[in-house]
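> Okay, structure incoming, though there's no sequence with it:
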């Protein structure tokens, strides 16, 4: 996994919002794809196959590890423990 960089926008997840929905909302605000957002957060290599079609997105949502969660927190400027 690469180091996450800070995204140029801050968009807090809505209460109870699923990770994939939040990532899609961030992508929409940035005018890019969910795959680009995940790559910018260090969760996917750049140029990966489309995350939904390949099943990567499902694995990230259901099997997120602590390092990945930390990368998301750093890149999105989110508070730890946001659920």
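Great, that's in hand. Remember, predicted model here, so these are calculated numbers, not experimental data.
> CA only for contacts and neighbour counts going forward, please
Will do.
> Based on its surroundings, how many neighbours for the residue nearest to residue 19 when sequence neighbours are not counted?
Of all residues not flanking residue 19 in the chain, residue 61 sits nearest, at 6.3 Å (Cα to Cα, 6 or more residues apart in numbering). When neighbours are defined as other Cα atoms under 10 Å, residue 61 has 12 of them.
> Quick one: residues in contact with the helix or strand containing residue 61.
Residue 61 is part of helix 56-62 when elements are defined by DSSP states H and E. Applying Cα atoms under 8 Å, 6 or more residues apart in numbering, the external contacts of helix 56-62 come out as 19-20, 51-52.
> Second structure for comparison follows:
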């Protein structure tokens, strides 16, 4: 019997980066919407453009971490 199971070692770095980007985008979008903020407002506070934030929220930005930190800091989630 041959069954294929998902194993972490079978996942490429590119796949991990894509999942990270998608998860990061969803997190920022969720937090932004909880606050009732527009993309324009968050982008301005983070020093990015509306288009860049939209792409980030859609998981198109790889690597995601640098922008994730910027957006979280702009929403007040940074170090205190």
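Now that the structure is in, tell me what you want to look at. Keep in mind that what you see is a predicted model, and the values were worked out from it rather than measured.
> now what about the TM-score between them?
Once superposed, the chains reach a TM-score of 0.40 (TM-score structural alignment, normalised by the length of the second structure), with 56 aligned residues with a Cα RMSD of 3.5 Å.
> circling back to that earlier point, enumerate the positions of the very next helix or strand once past the helix holding residue 61 of the first structure that are buried.
Counting by DSSP H and E, the next helix or strand C-terminal to helix 56-62 of the first structure is helix 66-76. Under the neighbour-count criterion of 16 or more other Cα atoms under 10 Å, helix 66-76 of the first structure has 68-69, 71-76 buried.
> elements contacting the helix or strand containing residue 25 of the first structure?
Using DSSP H and E, the element containing residue 25 of the first structure is helix 19-30. In terms of contacts (3 or more Cα pairs under 8 Å, 6 or more residues apart in numbering; DSSP states H and E), helix 19-30 of the first structure is packed against helix 34-40, helix 56-62.
> buried residues in the last one?
In other words, helix 56-62 of the first structure. Of all the residues in helix 56-62 of the first structure, those buried under the rule 16+ other Cα under 10 Å are 56-57, 60.
> Save these as JSON lines, and put in distance to residue 26 of the first structure too.
Listed next are the buried residues of helix 56-62 of the first structure as JSON lines, based on distance: Cα to Cα, whole Å:
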{"residue": "56", "distance to residue 26 of the first structure": "18"}
{"residue": "57", "distance to residue 26 of the first structure": "15"}
{"residue": "60", "distance to residue 26 of the first structure": "16"}
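> tell me which of the residues you listed is nearest to residue 30 of the first structure?
Residue 30 of the first structure has its nearest neighbour among these in residue 57, at 18.6 Å by Cα to Cα.
> so how far is residue 34 of the first structure from that closest one?
9 Å (Cα to Cα, to the nearest Å).
> list residues touching both of those two?
Each of residue 51 lies in contact with both residue 57 of the first structure and residue 34 under the rule Cα under 8 Å, 6+ apart.
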